[in-house]
Structure formats: C-alpha cells, structure tokens
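# This is a predicted model, with the sequence first.
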Amino acid sequence: MSTSTCTIDVNQLRVGLYVHLDLGWMDHPFTLSNFKLHNEEQIQKIKGIGLKTLRYDPKRSDCPPLPVKSNLNLIKPVLAAEQALAHAEESAVLAETTEPVIDAKLLRHKQLHHAIDESEKKFVVASDTIKNIQRNILSSSKQCLEQATLLVNDIVESTLCEGDIAIHALNGNRSSDAHYQHALNVTVLSMILAKSIEISREDAQLLGLAAILHDIGKLEVSDKILLKKDPLTHGEHAHYQLHSEFGARMVKSIGLSPRISKIVLQHHELADGSGYPAGLKAEQTDPLARIIVLANNYDSLCNPKNMSGAKTPYEALAYMFAHQRSKFDEDLLKRLIKSLGVYPPGSIVKLSNEQYATVVSVNPNYPLKPYVKIHSRQGKDEEDVIVDLREEVNINITACLKHAQIPAEVLKQINPRKRVSYFVDQAPETAAA
C-alpha cells in the first residue's frame, strides 16, 4: 500500500477526491481501480459496492475529504434502526443498478479481447503463408501464386469491403517476433493506404500481389550481402540494388501481369528522383508503386535489419514527415499518418491517470481515441485491461513515449516486442454486432 494514501470512511467521499479501490477488476463497476471522483453518481456506486473504508491520495485530490460525521445521531435506537434499514434498501437498489454495468463492461472487455485474438490467429496463418511463398515461389510458382491470391483476397475483403476497420499491432500470446514478415507488413500497410483513396477492387488485388512479392528479387542476392551487419561496400550496395530488377524479371517469368512487374521494379523509386534503379520521380512511376514505396520505407524504419536503430511507430511517422517528406507522395504520407493515428498501433503511451499503456488497435476514423492495453501494476497475475478510449470521458493520452522515456521497471513489465507487426480486421464494435 502506498504511503501517500490515507484511509477514510466511505461517508467522507466527495467530488474531487482521488480514490483507490482495493478490489479486483470484476468486483467494482469502474474501468480503473484508482481515479478522481467527478460526480455524485460515482460516489453512490462506490457506496453501493459495500465498502466501509477506502484509500484516497491527498496529493492528487482537489480537496480534503468530508469531516467524519458525529455519532450523536445514533443515540436514538429507533432512528438507528431506520437508518440501517434505509441503508440496506439503498445498497440493494444500488447493487441492482451496478450489476448490469459490471456485466456490460465485462462483455465489452471480452469483445475487444476476442476481436484482437481472432485477428492474431489470422495473422499467424498469413505469416506462415508468406513464409511458404518466399521459400517455394520458384519451385512451385503455381501453388504459391494461388496461396498469395487467396491471402490478398482475404485482406482486400477485410480492409476495403467492410465498414470501419481496426489496425492491430500484434502483441498477444499467439504470435511472436518470429512471425514478423516484412512482406506481410508492407501488404497490410499498403491496403490501409488503399482504403483511404479511391481504388478499384482489381487495383487493390494487383497492389496486394505486388506488395507480397516486392522483395522476391532478393532470392538472387547473396546471403553474404543480405545478412551482413556491417555497412555494405559500394560494390555490395550496387549489387543489392539490383534486387528490384531481379524481382521484376522473376514476377514476369512466373506469369504475372506486366503491371505487377513494373510495380516491383519501381518499389524503391522515390518522389524526388533519388531512388533506384532508374531515378524516376513520382509522376513517372505507377500510382500503386508509390503506395508500396511509402509502406516499405515506414516498415523499414520500425523494423530495420539492425534493430538497435529501430524507431517507434510514432518516431517513424514523425521522421518521415519532418525529414523525408520530399521522398514520398505527400498526399499518401498524410493519409498514412491519418490512418495510423496520432498514436500508431504499437506505441507505448502515458495516460492522464499516470498509468502506462500500449496502443493495440486504431480505428482510422477516431485517431485520437485508440484501443489501449493498460498495464496493471498488480503484477503478471492481474490481466491487463483493454480499453476503448472513446468510451472513457476521464482518460486521455498525455504522451507518446520513446523507449528511453519509459521507466525501467515499466518497460520490463510491458516487455514490448522488438518488431512491430500489423494486421487489419473489422473494427471490434462491428465484429461484435
């Protein structure tokens, strides 16, 4: 128990006190166990729980608690009996009114967990599919293209053909850093961008196949170069850059359309002409290639080969906008920032109630109000609560943090993944309807 808190009688509660409920999450009708009282309804709910005493934090309160009531009112036995009866009736009524609140909160909590869990299952399957395609595309091209087409169709259906989508940062129990696939991340990010613009289903499918296969040319680049940790020599870098041309030729050889081959060829061309292999400017490249260029660069900043130089999702978007804006289609860059939100999935944030949380999902229509996983201070046995910040009037994000800004004990508890993986699905409220 914190030494900064004091124990008070439940009848001393008043609006403005910062209280701590030393109860399990399911034993009270509030989203959090410690918060500032904003109205009388909250006070009545606390009294309805049946607590006689509770803790409050003087430093975080706006006022002192009410004075302790005199016991002189209890001298008359009849009055005492009447008060006891009234209190019992009040508690019974409040218990009836708070129970549905607990049930509704539990249901919502389960819905959010279920939506993210289902998305993670699909992500693991998609990751395994991508891995199989990368391994066997040359020896079993027909089968691999069928797998790629089915995967793309599923992502297109989930992203473009539904209403609101949720962009999930995978960080649950079913997947790990081992499931990270650059090609899958680029495909998902490309589809997120595709949803934000006018694009036909046919173009979306072309975009998806090109995104999955954009790095296929690396199959012809030596592992000595691909896995090298030290900076590449000039000759090695020049050979590495050939993977765009290798990929375009390979895509054409396995029977895909000339347009997909062109997009693969151009996936490193930058808007200002500083890219490769031809140094083309934005207007000289395929519009779908410009989408992949943006998605590819964003994922490479978040998940570089050397993870010591990785940027958080928030840092990556800020860096691209502040320092690399001329290299990308500016309209697409703004759309990516809007879609991923001010607090991109995978970001670690600090909340207005001083707790830390991970942004697990974002609905692009509500960029300031993502779904966050609030990390319990009770220890690993206490389940983290997933909260839709649109539903929390009194909680907001005050800061999006770099790893260096997170206290060591908090970082150890959160244990964030080294790599950020994304997947899309229907928004949880749609999925639960």
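Looks like it came in fine. Numbering: from 1, shown residues only.
# okay, CA-based contacts and neighbour counts for the rest of this
OK.
# And the strands in the chain?
Using DSSP state E, the strands of the chain run over 6-9, 18-20, 34-36, 53-56, 165-169, 348-351, 356-362, 371-374, 385-388, 397-401, 422-426.
# what's around the closest residue to A183 other than its chain neighbours, how many residues?
Nearest non-adjacent residue to A183, counting by C-alpha to C-alpha, 6 or more residues apart in numbering: I212, 5.1 Å away. For I212, the count of nearby residues is 25 (other C-alpha atoms under 10 Å).
# how about I212, what does it touch?
I130, A148, A183, L184, V186, T187 (C-alpha atoms under 8 Å, 6 or more residues apart in numbering).
# cool, and T7?
So T7 contacts T53, L54, R55, Y56 (C-alpha under 8 Å, 6+ apart).
# looking at those, which has the most residues close by?
Result: Y56 is most packed of those (other C-alpha under 10 Å), 24 neighbours.
# doesn't T5 make contact with that residue?
Yes. Y56 is within contact range of T5, at 5.3 Å (criterion: C-alpha atoms under 8 Å).
# okay, the angle between the helix with the most length in the chain and strand 165-169?
Ranked by residue count under DSSP state H, the longest helix found in the chain is helix 77-136. Using axes from the mean of the first three to the mean of the last three C-alpha atoms, to 10 degrees, the direction of helix 77-136 lies 80 degrees away from that of strand 165-169.
# what's the angle from helix 77-136 to strand 422-426?
Using the same axes, to 10 degrees: helix 77-136 against strand 422-426 is 120 degrees.
# P258: what's its closest spatial neighbour, skipping adjacent residues?
In space, and not counting its chain neighbours, P258 is closest to K252: 6.5 Å by C-alpha to C-alpha, 6+ apart.
# before we go on, here's another structure to hold up against the first:
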Amino acid sequence: MNKPQAKPGELPIEASQVRVGVYVRIPLSWLDHPFLSSSFLVTSEDQVREIMALGVAVFADAKRSKVMPAAPPKAADPAPDEAQQLELTLVRQRQEAQRAAKAQRAKVMADMRAKLDIVQKQYMSATEQTAGAFKQFDARPAESVRVVREVAAESARSLLADPDSAIILIADKAKSQGEVAHALSVMTLSLLLAKQLELPEGEIQLIATAAMLHDIGHHSINPSILRNPARNRHEEAVFQTHARAGFERLNAMAAVGAQLPPAIAEVALYHHVREDGSGFPQGTKLAQMSRAAKIVAIANRFDNLANPVDPRTAVSPFEALGVMWAREKSAFDELLLQSFIRTMGIYPPGTLVQLSDQRIGVVVATAPPSARLCPQVLIYDPDTPRREALILDLADPETAQQLKVDKALRMQERSEDELDYLLPRRKMNWYRGNTG
C-alpha cells in the first residue's frame, strides 16, 4: 500500500499533536474511522481522543486551522499509565461499534445509489422512446402519439403504484436531448403535483400526456428563434404562435387516426396563459383554463427558470421556487402553486447546498414529507470519483444529529470544478423514482 502523501498546504503530524482548532485530514477510507468526513476542523476533546485512538498519523491544513498543532512528543515521554490505557481501550471499543454502524450506513447508501441507477435507466429509456416519437411526428403522427401516450401512461401508473415516489435529479453528462428533457421534466413535475392533489387516475394520465405534448407547436417554429434568448418583437410574436399551432396540430390528430381528448390540445394552447392576465395567447379567459393547463403551466415555468435558453441566466431550483412565490404568485393559481412548493420540498433536487460542517453538495432527491429540511445530498469531494461520492440522507436520525443544511447556494458563485462534479450537465432534469 502506498504511504499517504501530504497535499499542498498540509503538514504530516502525529495523532498526539492534534488539538481543538486544528483542521485535519485522516488518511483512511470512510469506513475505517468514525467521522462523517475524512477532513474536518477538530472542535472537541472527544474528537481529539477519537483521532488518537485510531493510532495513525494524520495531516494538518495550516490555512484552515485556527491553531497550530501541538509540539511533537519527546522520545523520552513515558508510556500511558493504566488509566490512560483503559481510556484508549474504551475509545477503541466505541470506534469499533461506530465502524459497524458506519458499515450499515454504507450499505444503505449503496442501496440508495442502486435505486438512483434504476431511475437513471428508466429515464434513458423514456428519453429514447420520446426522442424517436418527436423525430417522426411529421411523418408518422399517429404512431408518435401512441408512443408518447404509452410513456406518459407508464409514468402515471408507476407513480400511483409507488407511495414513496420522489423527484430524482438526472445529472449525467450524456448528450442533452433539450426538447425531450423538457417534456419529461414537465411531465414528472406535473405528475407529482397531480398526485399531491390526489386527483383521479384518469385525470392524472391525461395530465401526463398533455405535459409531454404541451410544446409540440415548437415544431412549427424556426429552431433559431427557439434558441434565441434575446428575441426581438417580431421573433417573440412568431414564438408565441407555437401555443395555437400546438392546439391545432393536436386537434387534427383525429384525421390521422390518433383521437386525443380535447383537454390535451387545450393544455398546449393555454400553458403560457397567466392568472393575472399576462402570458399568451392574448385575450384568453381564465375560466377557459382547465386544472390540467394550470398544473402544466406551473411545471413549465419552473423548468424554464432552472433550464433557460441562456444557461447564464439559470437559477437554482431553490431560487426558482422563490421567484415563483415572491414575484410571480399572481400569475398562477395560488393553491396549486402552494401544493407544488410542498411537493418539491424546501430544497428541490438540483439545489446546491452547504451543510453545517461547511461541505457542499447537491440535492439528488426530495425529502420525505415528514422531514422537508432533510433531503438526500451528494457530497463534493475532489479526491473521490463522482460515481463513488458520498450520499448523505439527512433524514437518517444518526446523520440528522450531526448535520443539517446550512444554506442553499447559487450556481454562479461556485467554481467550475465544483459544478462539473455536482451538476455535470449544468441542466437539471427530473424524473420520478423511489428512494425509500
């Protein structure tokens, strides 16, 4: 085994030199020590004794330490007396129990990662099917609608069959399917809100299909206009025609053998209409808007805030909820918006957070209803491959005793290295899954 090496700015020290105020790094695997992190600021004498009982040399980070390590012991220092030996023995016994508990938590974490992998595969399958359907929509509209309805129906059935469905962050660095990713995210967010509202299964399935097809009118718009974040008045007027184009296109499906409920076409028409009279098409009466259209409008706006055409203007999911509630509340059905915020949780998946021990991470799954402030967080650690990164469940009672979310962070304030690790796609896509 290679001897652990000091990193820039670190000093190798003996365990006996550790004292409160020294920032240490323990050169052991996560399972071989009792702490939540291998690098941390020592804040108590109990931690000092725990480090000494490990019996290994450690590294001190001079810049992050509040005090310098103690002087190294003299060669002539006497051996520990009987009382000290007993204390060391008790500490080591406690550490063994802690290691066993940590091994159990590691198993839970592995199970959690396996569930995230399953959701990832389900998402990729749905992406491939939907991408194929959208690509051939002009040539084979009836077949395309059939595929989209199957993806939507399967998502709705899975959601209703799973009482612990959560919203999962999809953050792979795979090639982005922008139009498809948006459709799947809006469907997922709409489904979770529909479930929160305890809507009938038939309505939930309709909402899923409508969410998938809400932007089908984009196919009538020049892609250069869709990709332009600074459209002029003429381009904006052209862009706004996609709502009615989608409505007309979906209404015409009956002519090609793909009968759709009128409510699905109406969602395409009204998903940009706002309760305060803004939005488009202009002059739409609010009474005309179905509940499905209002639900999709909320999900669509949230995804567009987090994943705008210009990524430089993106806000975190946490900020997106804040914008919608603080600045745009009057634009949406307030009761539906309240339910949506409850569904997403205080820290939605994709939110960068700083924990109470100063580590940063990204929320990968919504918190359970009983612990809205305790999501699952993937921890940034440049020394660990992202695939093996620590995932902390802050709802776990033992973890909750030591850690909590200190604050949400803005993407624009983080380094490229951190963003590449935590949000490799930079875009945030969501899919439903079970992490319970």
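Done, it's in. Every value quoted in this text rests on a predicted model; they were computed, and no experiment measured them.
# need the helices for the stretch 301-436 of structure 2, in chain order.
317-326, 334-344, 397-402, 416-422 (DSSP state H, counting those that start in this stretch).
# want to try a markdown table for those, with mean neighbour count and distance to L199 of structure 2 as columns?
Output for those, formatted as a markdown table (neighbours: other C-alpha atoms under 10 Å; distance: least, C-alpha to C-alpha, whole Å):
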| stretch | mean neighbour count | distance to L199 of structure 2 |
| --- | --- | --- |
| helix 317-326 | 19 | 23 |
| helix 334-344 | 18 | 12 |
| helix 397-402 | 12 | 33 |
| helix 416-422 | 17 | 35 |
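# would you list the ones you listed in JSON lines and tack on distance to E154 of structure 2?
Converted to JSON lines, the helices of the stretch 301-436 of structure 2 look like this (distance: least, C-alpha to C-alpha, whole Å):
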{"stretch": "helix 317-326", "distance to E154 of structure 2": "26"}
{"stretch": "helix 334-344", "distance to E154 of structure 2": "21"}
{"stretch": "helix 397-402", "distance to E154 of structure 2": "34"}
{"stretch": "helix 416-422", "distance to E154 of structure 2": "30"}
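# right, so of the ones you listed, which gets closest to K107 of structure 2?
helix 397-402 (14.6 Å; C-alpha to C-alpha).
# residues in contact with the residue nearest the centre of structure 2?
Among the residues of structure 2, P349 comes closest to the average C-alpha position under C-alpha atoms, centre = their mean, at 2.3 Å. P349 of structure 2 makes contact with I167, I168, L169, P317, V362, V363, V364, A365, T366, W430, according to C-alpha under 8 Å, 6+ apart.
# Let me know the closest of those to F137 of structure 2.
Nearest member of the contacts of P349 of structure 2 to F137 of structure 2, counting by C-alpha to C-alpha, is W430, at 23.9 Å.
# thought the closest one was touching D172?
No. When contacts are counted by C-alpha under 8 Å, W430 of structure 2 is not listed as touching D172 (11.5 Å).
# what about I260 of structure 1, distance to I216 of structure 1?
The gap separating I260 of structure 1 from I216 of structure 1 is 12 Å, by C-alpha to C-alpha, to the nearest Å.
# got it, and Q111 of structure 1?
Distance from Q111 of structure 1 to I216 of structure 1, by C-alpha to C-alpha: 38 Å.
# swap in S91 of structure 1?
S91 of structure 1 is 67 Å from I216 of structure 1, by C-alpha to C-alpha.
# Which residues does stretch 405-420 of structure 1 contact?
By C-alpha under 8 Å, 6+ apart, stretch 405-420 of structure 1 touches 169-171, 176-177, 180, 302-303, 307, 346, 356, 375, 380, 403.
# end-to-end on that stretch?
Using C-alpha to C-alpha, one end of stretch 405-420 of structure 1 lies 19 Å from the other.
# just to revisit the earlier point, what does the residue nearest to P258 of structure 1 align to in structure 2?
With TM-score structural alignment as the criterion, K252 of structure 1 lines up with N251 in structure 2.
# picking up where we left off before, now the contacts of I212 of structure 1 in CSV, with distance to Q284 of structure 1?
Shown next, in CSV, are the contacts of I212 of structure 1 (distance: C-alpha to C-alpha, whole Å):
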residue, distance to Q284 of structure 1
I130, 30
A148, 28
A183, 24
L184, 26
V186, 22
T187, 22
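# Sort out which of those residues are buried, if you could.
Neighbour counting with 16 or more other C-alpha atoms under 10 Å marks I130, A148, A183, L184, V186, T187 as buried within those.
# mind listing which of these are in helices?
I130, A148, A183, L184, V186, T187.
# Show me what the fourth one aligns to in structure 2.
For L184 of structure 1, the aligned position in structure 2 is L184, judged by TM-score structural alignment.
# same check, this time on G279 of structure 1
Aligned counterpart of G279 of structure 1 in structure 2: G283 (TM-score structural alignment).
# thinking again about what came up before, filter the contacts of I212 of structure 1 by whether they're kept in structure 2.
By both residues aligned by TM-score structural alignment, their matches' C-alpha atoms under 8 Å, the contacts of I212 of structure 1 still in contact after alignment to structure 2 are A148, A183, L184, V186, T187.
# Identify the residues contacting stretch 101-111 of structure 2?
With C-alpha under 8 Å, 6+ apart, stretch 101-111 of structure 2 has contacts from L31, P34, L390, I391, L392.
# Please produce JSON lines containing the strands of structure 1, extended by distance to I337 of structure 1.
JSON lines is the format used below for the strands of structure 1 (distance: least, C-alpha to C-alpha, whole Å):
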{"stretch": "strand 6-9", "distance to I337 of structure 1": "45"}
{"stretch": "strand 18-20", "distance to I337 of structure 1": "36"}
{"stretch": "strand 34-36", "distance to I337 of structure 1": "32"}
{"stretch": "strand 53-56", "distance to I337 of structure 1": "40"}
{"stretch": "strand 165-169", "distance to I337 of structure 1": "13"}
{"stretch": "strand 348-351", "distance to I337 of structure 1": "17"}
{"stretch": "strand 356-362", "distance to I337 of structure 1": "12"}
{"stretch": "strand 371-374", "distance to I337 of structure 1": "17"}
{"stretch": "strand 385-388", "distance to I337 of structure 1": "20"}
{"stretch": "strand 397-401", "distance to I337 of structure 1": "15"}
{"stretch": "strand 422-426", "distance to I337 of structure 1": "15"}
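# Could you say which one of those comes nearest to L340 of structure 1?
It's strand 356-362; of the strands of structure 1, that one is closest to L340 of structure 1 (C-alpha to C-alpha) at 6.7 Å.
# which part of structure 2 lines up with that closest one?
Under TM-score structural alignment, strand 356-362 of structure 1 corresponds to residues 360-366 of structure 2.
# From V238 of structure 2, how far off is P223 of structure 2?
For P223 of structure 2, the distance to V238 of structure 2 - C-alpha to C-alpha - is 11 Å.
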